[in-house]
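Enquirer: everything below, folded, please.
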Amino acid sequence: MPIRENNRKDYGDVSDLELCLLIQRGDEKAFSELFRRHYNALYQYGMSLYSSEAFIKDCIQTLFLRLWRKRKFYLKDIQSVKAYLLVSLRRIMLRDKKKRAARKERNSEYASDFTKRNHTTEQSIITREITEERKALLETALNSLTKRQKEAFELRLHQGLDNEEIAYVMEITKGRVEDLIYHATRRIKKVISQRAENIR
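Expert: I've put the predicted structure just below:
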């Protein structure tokens, strides 16, 4: 892939993969652009898993510091830069929580042997016009999910990842992702349908 001249001041129109190649060469401005471009998504994802703003910011800082120091090794053969950054942040957060003996329980009860199901209706939940009351209702529904269901749904809803990318971030199989999103969608629809009558 041809790389554009790296003596320019603005990298706004440079692709993520091009930025990575420039960063491998030590381009600090390209590194700053990568940080600026993905910081909000990383912060939002981190906050969907943990409620400590300071903790999330520290983990993002750790991620980019490591990325810069090991740029010649970490940034090779990446297909999806966003997914790579998300999974790297997730691993840092989990490692840090273990070191601090965090109390957050991880949902270890995995349902097994589910057949793959068609989940094409999931987008109907987020494409519909939602009032402020509906937003609160959706938040209630999201909070009713298991931790793993919520994480998978958040990655689809807010980060726009496909199932393969979600599987990569969560370090599970694609089939497991499909199952999590299917059950999360069913649960959300059920909670909304049960409570929507009280809003009208």
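
Enquirer: contacts and neighbour counts: CA atoms only from here.
Expert: Noted.

Enquirer: what's stretch 52-66 in contact with?
Expert: 35, 39, 42, 43, 46, 47, 50, 88, 89, 92, 93 (CA atoms under 8 Å, 6 or more residues apart in numbering).

Enquirer: just give me the neighbour total for residue 87.
Expert: 19 (other CA atoms under 10 Å).

Enquirer: for it, which non-adjacent residue is closest in space?
Expert: Excluding the flanking residues, the one nearest residue 87 by CA to CA, 6 or more residues apart in numbering is residue 169, at 4.3 Å.

Enquirer: close enough to count as contact, that neighbour and residue 81?
Expert: No. Using CA atoms under 8 Å, residue 169 is not in contact with residue 81, being 11.5 Å away.

Enquirer: which of those two has more neighbours?
Expert: residue 169 (22 against 17).

Enquirer: against residue 73, how distant is the spatially most central residue of the chain?
Expert: When CA atoms, centre = their mean is applied to the chain, the residue found nearest the centroid is residue 155 (4.3 Å). Applying CA to CA, to the nearest Å, the value for residue 155 to residue 73 is 26 Å.

Enquirer: ok, residue 166 next?
Expert: Separation of residue 166 from residue 73 (CA to CA) stands at 23 Å.

Enquirer: try residue 194
Expert: For residue 194, the distance to residue 73 - CA to CA - is 51 Å.

Enquirer: go on, residue 188?
Expert: 41 Å.

Enquirer: also this sequence, please, to line up against the first:
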Amino acid sequence: MADPPTSSSWSRTEEEPTTAPQARRRPTDADLVELVTQGDAQAFAELFDRYSRPAYSLARRLCVDPEIAEDVVQEAFLNLWRRPQGFRADRGSFSTWLLTLVHHRAVDAVRRESAVRRRTAAEGDAVAEEAAAGPDVDQEAMGRVIGGQVQEALRRLPDEQRQVIALAYYGGYTQGEVAAMTGVPLGTVKSRTFAGVRRLRGMLSSLLGTDDDAPRRNRKGGRT
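Expert: Next up is the predicted model:
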């Protein structure tokens, strides 16, 4: 296998020659992977164009830190370039294979960065308190605060809960698919998802102005 193309060339930037639509068949992912095994950088760039965004979206939700997420995506695509034979079309789609690879790389990155995550765990609270102190905060600024709080809340979740929530809610996978990707039983995936969502709700309730206990009190008291 030849040296990998530089990352700046992974996405195709030059204009391709115009060809009549009926004269060209859009290559499948499997076709492109086969070309990558032959050292075809253009095929590699096409796969990067197709899947770099969903790969980054998943990595971003798992890692939280955008720079770490970018590193994870680059590692995953470098693995594709160096070992394209790792993809087996008879075992599933290319997208599932790639995103599973991203998932594993992201989990490894999160474990390596756990010490950094603990040091920055209080940042979200500081931002929220600063925003609450100002009476004239506009909607855009408040939206940024809430977005930061969501990211911080995700950061605080235990690794196993953050993984299943990121895959299910942001990766778009079913709980059965999450179970297959992570190698844990479906019941465990469900319990981790439930626990993680409940914990997120508790961490965000003060910022969003909700009270998780209110509905339960109303039910006990017979009020609606």
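
Enquirer: hang on, the earlier thing: residue 166 and residue 73 of the first structure: which is more packed in?
Expert: Neighbour count, other CA under 10 Å: between residue 166 of the first structure and residue 73, residue 166 has more, with 26 against 11.

Enquirer: how far does stretch 111-128 of the second structure sit from its chain's centre?
Expert: Relative to the centre of its chain, stretch 111-128 of the second structure is centred 18 Å away, using CA atoms, centre = their mean, to the nearest Å.

Enquirer: distance between the ends of it?
Expert: 27 Å.

Enquirer: got the buried residues for that stretch?
Expert: With burial defined by 16 or more other CA atoms under 10 Å, the residues of stretch 111-128 of the second structure counted as buried are 117, 124, 125, 128.

Enquirer: same check, this time on stretch 127-135 of the second structure
Expert: For stretch 127-135 of the second structure, burial by neighbour count (16+ other CA under 10 Å) applies to 128, 131.

Enquirer: in the second structure, what residue corresponds to residue 176 of the first structure?
Expert: Using TM-score structural alignment, the partner of residue 176 of the first structure in the second structure is residue 188.

Enquirer: how many residues are close by that match?
Expert: Neighbour number of residue 188 of the second structure under other CA under 10 Å is 14.

Enquirer: secondary structure element for it?
Expert: Applying DSSP states H and E as the criterion places residue 188 of the second structure in helix 186-208.

Enquirer: residue 188 of the first structure: how many residues sit nearby?
Expert: 22.

Enquirer: which ones are touching the nearest residue to it once chain neighbours are set aside?
Expert: Nearest residue to residue 188 of the first structure, sequence neighbours excluded (CA to CA, 6+ apart): residue 141, at 5.1 Å. The neighbours of residue 141 of the first structure, taking CA under 8 Å, 6+ apart as the test, are 187, 188, 191, 192.

Enquirer: any idea which of those is closest to residue 131 of the first structure?
Expert: Of all these, residue 192 has the smallest distance to residue 131 of the first structure: 13.0 Å, by CA to CA.

Enquirer: picking up where we left off before, buried residues in the helix holding residue 188 of the second structure?
Expert: For helix 186-208 of the second structure, burial by neighbour count (16+ other CA under 10 Å) applies to 186, 189-190, 192-193, 196-197, 199-204, 207.

Enquirer: in the second structure, what residue spans correspond to helices?
Expert: 29-36, 41-63, 66-82, 94-112, 114-119, 123-133, 139-156, 159-165, 175-182, 186-208, 214-221 (DSSP state H).

Enquirer: which residues touch the second one?
Expert: In other words, helix 41-63 of the second structure. 4-5, 9-12, 29, 32-33, 35-36, 66, 69-70, 72-73, 77, 81, 95, 98-99, 102-103, 106-107, 109-110, 155, 162-163, 166-167, 170-171.

Enquirer: got the buried residues for that helix?
Expert: 41-48, 51-52, 54-63.

Enquirer: picking that back up, what's the distance between the residue nearest to residue 188 of the first structure and residue 190 of the first structure?
Expert: 9 Å.

Enquirer: try residue 63 of the first structure
Expert: 38 Å.

Enquirer: residue 8 of the first structure now?
Expert: 53 Å.

Enquirer: thinking again about what came up before, okay, the buried residues of stretch 111-128 of the second structure in TSV with distance to residue 218 of the second structure next?
Expert: Below are these laid out as TSV (distance: CA to CA, whole Å):
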residue	distance to residue 218 of the second structure
117	38
124	31
125	29
128	29
